[in-house]
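In: sequence first, then the predicted structure:
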Amino acid sequence: MDTMMSELLVRLGWTSLQSAVLVALVWAVCRWLPRLPAATRCRLWWLVALQAVLGLVWSSPLELAVLPAADIDTAVMATQPMQQQALALAPAAVETALPPSLALAPAATAPTWPLRVFALWASGLLLMLARSVHAYRQSRALVRNAAPCSDVGLQQALQLAAEAHGLARAPQLKISAQIRSPQLIGPWNPVLLLPARELPMMGADDLDMALTHELIHLQRRDLWWGLLPALAQHLLFFHPLVHLAAREYSLAREEACDSAVVAGHGHCRHDYGRLLVQLGVAPRPAVGVASASPNFRSLKRRLLTLQQTGTLPRAVSVGVTAMFVLVGVVPLRLVAAVPPVPPAPPAPPALA
């Protein structure tokens, strides 16, 4: 049991280190290439989550022999005599220290440090799961309390738009008085909620842009893909950079849908930006929910992204993604380099 827990803790340590390096690389690439498409940035941040999860479930990581072998061998050889001497003196020391009545009694084993660290990690994981379950129940409560949409024209417009995006069927449409911006709740049996108070103030073009944005989420299967970053956040809840990667993924996902709305559906960037400002900010959604900007900083970034008219060539985006897939996703471990085998001594000369 201790061996399994120790192995899990070792994987957590190496995965945390590799995730930190990968986050730094993705952050640097996104800063060095400001015209990188939002969809590509979304994929890069998703790969960070994939690496974090694979690092814990991959049984045989790729070993890189880069650590110096001489220092390790010298340390091991130096500690062997001390360990042998300690093992030789241990029984005598125990027998001398214990009374005769307790000399042969089995000693009570205290919890080892892997067990304590594993208990802390498991407690944090259970706490994260409890929070996610609570948030999911709140989102389902929104669906239950929402009223079905009775506007036949709106229902038909949603169905036509869903067919135009290649969806088999449109999501269920409901009206909620508890939200201020459209929300897509899923991932299974998705439900599209429209705000009851803001709906009368939205014109036909605004409503079309809002519906198109949510349908693009369904077309891209964002609610399903978003489960992996959420899983990485739960498993590495103690890692601030993993939470940063999950936030950047969510924001890049919204920016990618924004770009698709203004690029492929003939909508004006100014009008769409005005709609984003009108919808404002909303609390960060739970797992399986796509919603508006969670804060003003993210809203500002989405508005700035809309102003970018040029992007990098598709070959550059594909190349950057492929580089991170090949280099950063596979779990790695640094091991000691194998020292070269010394040459055999020359044979003694034959006696005449």
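Out: Nice, thanks for sending it over. Everything numeric here is computed off the predicted structure, so don't read it as measured data.

In: every contact and neighbour count from this point should use C-alpha atoms.
Out: Fine.

In: wait, what's in contact with the nearest residue to L129 once chain neighbours are set aside?
Out: Nearest residue to L129, sequence neighbours excluded (Cα to Cα, 6 or more residues apart in numbering): H234, at 7.1 Å. Going by Cα atoms under 8 Å, 6 or more residues apart in numbering, H234 touches L125, M128, L129.

In: put this next to the first one:
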Amino acid sequence: MSNLFSNLLAMSIAGSVVVGLMLLLRPVTAKIFPAKWQYGIGKMAIAFFLLPVSLIVGKVSFVLPKTITPRHPSGTPPMAIPEALQPNGFVDAVDTLMEKHLPAAMEKHLSLEVMGAVLLIWFVGAMVFAGWHFYCYRRFSKRLLENSIPIPEDTAAALLSSRKAALGVHGDVKLMLNHKITSPMLVGLRHPMILLPASSISETDLKLVLTHELMHLKRKDLWVKVLALIAGTLHWFNPFVHVLRKDVSIWGELSCDEALASEMSHEERKHYGEAILNALDNHSGMNTAFYSPLCESKKHIKRRLIRMLNVKKTKKSIMVLSVAAILAIGGTGLILAASSTGNDINNVIDASSTGNDIDNVINVSADKQNDSNIDVKYLWPVTGRNRITAAYGNHMHPVKKEMVFHNGIDIPAPEGTPVLNADKGTVAEIGDNETDGNYVILNHGGGIQTFYSKLFGFAEGLAEGDTVQQGDVIGYVGSTGVATGPHLHFRLIIDGEYTDPTSAFASEDWSDDWVRRPGD
């Protein structure tokens, strides 16, 4: 549930940033960049509203921390860290700071009930928005079908065939007459159809009309409008997406004019402008999300004609500048999308001083009961570091951002801190994997095993089959595998089943402050 909410929010923020930058730069870009560039930025904004780009960035930041972490094979000890240089004071300062600000931080996190209510409101709003537009589309389609008749095989049909061949448009395109409209339009996604008004149109004007509508079909402009409508449905609460829908419609027409006018002489452009003026109509308030008209309304006609008459070949310097602007705007959207979900690299690195997602840790009762079948005799594995940041049980994973079962406890400590054997036993396995990083498994007899992972390295000479005494150093704290910072991940396994490790220690060995409560 929280994943859906955070990803939707990230998509909305990223799309809004792109639209905001597009509008902010419009006074400059509209003068130097072609209409095709403006239309392209609009399509990029639609992609940001529809695609969870934050997940892509999150995957990158998920990998990077692991690739920069030193790993030491068995038998190679890590570099010794003098006690005076270990950042104990800094960690303690962070602990104090977080303790003071923890209540405020927790207030920022929505409860499951509030999150559910927010998602319900969003879902109802999206359904109402989608339902209304579906109703409008059905009514629109019915009106068109009731009042449209096929055009007989005459000059218009032959002209349509020749214009399709000239533009490289393939597939069947119907040509229909409709006595309820006064301006030509293109409708239909899977079965495109060009509707012509019942009034007579000269052959020259008809050629321009068909070329214009077929250009829309070739560029799949109707699909762009549908995607903009889907974005509006998902982000109905965001005013930027509705501004974008209108903007895409306007610049779609301008860029279509630009594409056609670039191949015309000045006289042909003037005639094309006259054809647009002759087709002026508001289509009785029809929703232009469902069709592409030759001319939508009088509001933008002046700018449309001026831009069409002054179309010039784009210079190479302008093309380079336009590409740079697209990359800058798109990059800004990606960065903010990543930061809005908390998966950016800086957040991962900044969390290393605590070893886990501190904002999620809260106090639990100190009256922890020993519910296992072993004696409370185990030695705490990290001397002087008795704080637990992630307890045994279900909680929100700090990297994956989803509810998972935590089969052990996490004990944060500076990288290189010695890890001690909890009880006498035999080394059953030494290895590493993508999730746990460097790990050691010890057998203690009676079906009991202890598991130590995220290690920076292993104790020198440690090998499988060795007998180790309680308190022996077996490795060093690290952040290998999937981790947001240096810590020891410790598990207790009895008869093949995971058990709460705190049940094996005396209550005074570990602190119940800052423990993440199961279910958080």
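Out: Happy to help now that I have it. If you're wondering where the values come from, they're calculated on a predicted model, not measured in any experiment.

In: got a winner among the contacts of H234 of structure 1 for most neighbours?
Out: L125 (18 neighbours; other Cα atoms under 10 Å).

In: ok, and the closest non-adjacent residue to that one?
Out: In space, L125 of structure 1 is closest to H234, 5.9 Å off (Cα to Cα, 6+ apart).

In: distance-wise, check L54 of structure 1 relative to L215 of structure 1.
Out: Using Cα to Cα, to the nearest Å, we find L54 of structure 1 at a distance of 30 Å from L215 of structure 1.

In: circling back: rebuild the contacts of H234 of structure 1 as TSV, extending it with secondary structure and distance to C42 of structure 1.
Out: What follows is the contacts of H234 of structure 1, written out as TSV (DSSP: H, G, I helix; E, B strand; the rest coil; distance: Cα to Cα, whole Å):
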residue	secondary structure	distance to C42 of structure 1
L125	helix	25
M128	helix	24
L129	helix	24
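
In: quick one, helices of the stretch 201-350 of structure 2?
Out: Along the stretch 201-350 of structure 2, the stretches classed as helices by DSSP state H, counting those that start in this stretch are 203-219, 221-234, 239-261, 266-278, 301-309, 316-341, 345-350.

In: V133 of structure 1 -> structure 2?
Out: Residue correspondence to structure 2 (TM-score structural alignment): V133 of structure 1 is matched to F134.

In: tell me which element its match is part of?
Out: helix 112-146 (DSSP states H and E).

In: buried residues of that helix, list them for me.
Out: For helix 112-146 of structure 2, the neighbour count (16 or more other Cα atoms under 10 Å) marks L119, W122, G125, A126, F129, A130, H133, Y137, L144 as buried.

In: tell me the two of those residues that are most distant?
Out: Using Cα to Cα, those reach their maximum pairwise distance at L119 and L144, which is 37.1 Å.

In: and Q178 of structure 1, which of the three is it?
Out: Classification of Q178 of structure 1 by DSSP: H, G, I helix; E, B strand; the rest coil places it in coil.

In: what lines up with it in structure 2?
Out: By TM-score structural alignment, Q178 of structure 1 lines up with K180 in structure 2.

In: surely W37 of structure 2 and S322 touch.
Out: Yes: between W37 of structure 2 and S322 a contact is recorded at 7.2 Å, counting by Cα atoms under 8 Å.

In: what sits against A30 of structure 2?
Out: Counting by Cα under 8 Å, 6+ apart, A30 of structure 2 has contacts Q38.

In: where's it, which helix or strand?
Out: Using DSSP H and E, the element containing A30 of structure 2 is helix 2-32.

In: can you state the direction angle for that helix and helix 239-261?
Out: Between helix 2-32 of structure 2 and helix 239-261, the angle comes out at 40 degrees (axes from the mean of the first three to the mean of the last three Cα atoms, to 10 degrees).

In: which elements pack onto the next helix or strand after the helix holding F134 of structure 2?
Out: The first helix or strand that comes after helix 112-146 of structure 2 along the chain, using DSSP H and E, is strand 148-150. Helices and strands touching strand 148-150 of structure 2, by 3 or more Cα pairs under 8 Å, 6 or more residues apart in numbering; DSSP states H and E, are strand 174-178.

In: mean deviation, the strand it packs on versus structure 1?
Out: With mean Cα distance after the TM-score superposition for structure 1, strand 174-178 of structure 2 departs from structure 1 by a mean of 0.3 Å once superposed.

In: now that strand: buried residues?
Out: Neighbour-count burial for strand 174-178 of structure 2 flags K174, L175, M176, L177, N178 (criterion: 16+ other Cα under 10 Å).

In: including distance to F456 of structure 2, could these go into CSV?
Out: Shown next, in CSV, are the buried residues of strand 174-178 of structure 2 (distance: Cα to Cα, whole Å):
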residue, distance to F456 of structure 2
K174, 69
L175, 71
M176, 73
L177, 76
N178, 75
